[in-house]
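Asks: Generate a structure from the sequence data that follows.
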Amino acid sequence: MARHGFIHDKLDIKFLVLYIMARVASPIDFHALTDLTMCDDGVDYFEFAEAVSELVETGHLTLEGDLYAITDKGRTNGAACESSLPYTVKQKCAVNLARINGILRRNAQVRAHVEDRPEGGSTVKMELDDDKGNLFTLELFCGNREQARRLARGFKEEPERVYNDVITALLEWEKNR
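Replies: The predicted model follows:
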């Protein structure tokens, strides 16, 4: 079956993957890489999966855990070949990359970790950063792991609200004096 789109073979897919990986804000998993790469109707999933595997084998990408990252070799070779990618494909990539990079940056700035305590219970540590560094760190004891996980999920959903509520609560005492 003939493919419609600008990407026609595995080499084109490799160029596209390297183009994407050079622009992604942090390492990504296979699912995210798949979503970003399937921006052109000419991309075949099976050739894409093979291309990613080959890029890891040749040292253009690394795979640590389940996260892919570009290497210096991948960056250099990708930059040399990116002019062969059609403008429309690059435009679609830019839109998709803006969306995922926003998510990746937010995830890097909002963190919550749960650790079990040897004496029982759990601790949840919640952190909020901005571009210049840490804004807020809150560490709480929880009676059990499930409670700590719930607090972590809530913080990750609305870290700004938690931050603002804590600041408001700390400044309220001045009004009540």
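
Asks: When you work out contacts or count neighbours from here on, use the C-alpha atoms and nothing else.
Replies: Will do.

Asks: and the residue nearest the centre of the chain, which of the three is it?
Replies: With distances taken as C-alpha atoms, centre = their mean, the residue of the chain nearest its centroid is Leu104 (3.3 Å). Here Leu104 is recorded as helix under DSSP: H, G, I helix; E, B strand; the rest coil.

Asks: right, and it touches Ala25 too?
Replies: Yes: Leu104 is within contact range of Ala25, at 6.5 Å (criterion: C-alpha atoms under 8 Å).

Asks: hey, where'd the helices end up in this protein?
Replies: When assigned using DSSP state H, the helices of the chain occupy the ranges 10-21, 30-37, 45-57, 72-81, 87-109, 145-157, 159-175.

Asks: Off-centre distance for the third one?
Replies: In this view, helix 45-57 has its centroid 20 Å away from the chain centroid, taken as C-alpha atoms, centre = their mean, to the nearest Å.

Asks: Here is the second sequence; please produce its structure so I can put it next to the first one:
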Amino acid sequence: MSRFGFIHDKMEIKFLVLYIMARVASPIDFPTLTELTMCDEGVDYFDFAEAVAELVETGHMTLEDGLYAITDKGRQNGEACESSLPYSVKHKCNANLATVNGILRRNAQVRTEVLPRPDGSLTARMTLDDEGGNIMTIELLCVNRDQAARLSEGFQAKPERVYNEVLAALLDKEDSKDE
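Replies: The predicted model follows:
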């Protein structure tokens, strides 16, 4: 069956995958890689899945803990072949990558974890970073996993608000005069 689009065979899919992986901000899972690769109507899912497996097998990419990353070999070979990808495909990829990279960068800068304490309680550790490093880390005592999960979810949803409100509370001179 004839397919529409610019990408038509497994080799072209491999070039596309390497192009994407060389530009993604951090390792990604299979569904994200699938979404980014399906930017051209000519990409067949089954050929894509085989191409990804072969790229891992040949050492062009790694798969660790469910996340794919490009290797130096993959980066070099992909760079040599990326000129064969049509401009329109690269343009679509770059637009999709901008969105995904924004999410990946934010997720790398906003982290939470729940740590057990010797007394059976828990600590919710919430961290906010920027390009220069850590901006704020808050550790709060939690009596159960539900409370720790709720704190973590709230922080993940609004880390900037938490940061700004902590700063406002610490820098508010009127409160310190009243005491």
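
Asks: Superposing both, give me the TM-score.
Replies: After superposition, the two chains reach a TM-score (TM-score structural alignment, normalised by the length of structure 1) of 0.98; 176 aligned residues with a C-alpha RMSD of 0.6 Å.

Asks: Out of the helices of structure 1, which one sits most buried?
Replies: For the helices of structure 1, the largest average neighbour count (mean count of other C-alpha atoms under 10 Å) is found in helix 10-21, namely a mean of 23.

Asks: what's that one packed up against?
Replies: Taking 3 or more C-alpha pairs under 8 Å, 6 or more residues apart in numbering; DSSP states H and E as contact, the helices and strands that helix 10-21 of structure 1 lies on are helix 30-37, helix 45-57, strand 67-70, helix 72-81.

Asks: Please name whichever of these is nearest to Glu157 of structure 1.
Replies: Glu157 of structure 1 sits nearest to helix 30-37 of all the helices and strands packed on helix 10-21 of structure 1, at 20.2 Å, using C-alpha to C-alpha.

Asks: Tell me the spacing between Met1 of structure 2 and Gly42 of structure 2.
Replies: Counting by C-alpha to C-alpha, to the nearest Å, the separation of Met1 of structure 2 from Gly42 of structure 2 is 11 Å.

Asks: what do you get for Thr112 of structure 2?
Replies: The value you get for Thr112 of structure 2 to Gly42 of structure 2, if C-alpha to C-alpha is used, is 40 Å.

Asks: Between these two, point out the one with more neighbours.
Replies: The residue with more neighbours, out of Thr112 of structure 2 and Gly42, is Thr112; 21 against 16, by other C-alpha atoms under 10 Å.

Asks: what do we get in structure 1 for Val89 of structure 2?
Replies: Using TM-score structural alignment, the partner of Val89 of structure 2 in structure 1 is Val89.

Asks: scratch that, Pro116 of structure 2
Replies: Using TM-score structural alignment, the partner of Pro116 of structure 2 in structure 1 is Asp116.

Asks: Pretty sure that match sits against Glu146.
Replies: No: using C-alpha under 8 Å, Asp116 of structure 1 makes no contact with Glu146, being 10.7 Å away.

Asks: between these two, what contacts are shared?
Replies: Shared contacts of Asp116 of structure 1 and Glu146, defined by C-alpha atoms under 8 Å, 6 or more residues apart in numbering, are absent.

Asks: list the contacts for the residue nearest to the centre of structure 1?
Replies: 25-26.

Asks: same thing but at 10 Å, please
Replies: Contact analysis of Leu104 of structure 1 by C-alpha atoms under 10 Å, 6 or more residues apart in numbering lists 24-28, 98, 110.

Asks: how much space between it and His60 of structure 1?
Replies: Here Leu104 of structure 1 is placed at a distance of 21 Å from His60 of structure 1 (C-alpha to C-alpha).

Asks: What is the burial count for the closest residue to the match of Val89 of structure 2 other than its chain neighbours?
Replies: Closest residue in space to Val89 of structure 1, ignoring its immediate chain neighbours: Asp40 at 6.6 Å, by C-alpha to C-alpha, 6 or more residues apart in numbering. Using other C-alpha under 10 Å, Asp40 of structure 1 is surrounded by 21 other residues.

Asks: ditto for the one 3 residues further on
Replies: As a burial measure, the neighbour count of Val43 of structure 1 was computed by other C-alpha under 10 Å and equals 22.

Asks: Confirm for me that it is in contact with Ala2.
Replies: No: the criterion here is C-alpha atoms under 10 Å, and Val43 of structure 1 misses it with Ala2 at 11.4 Å.
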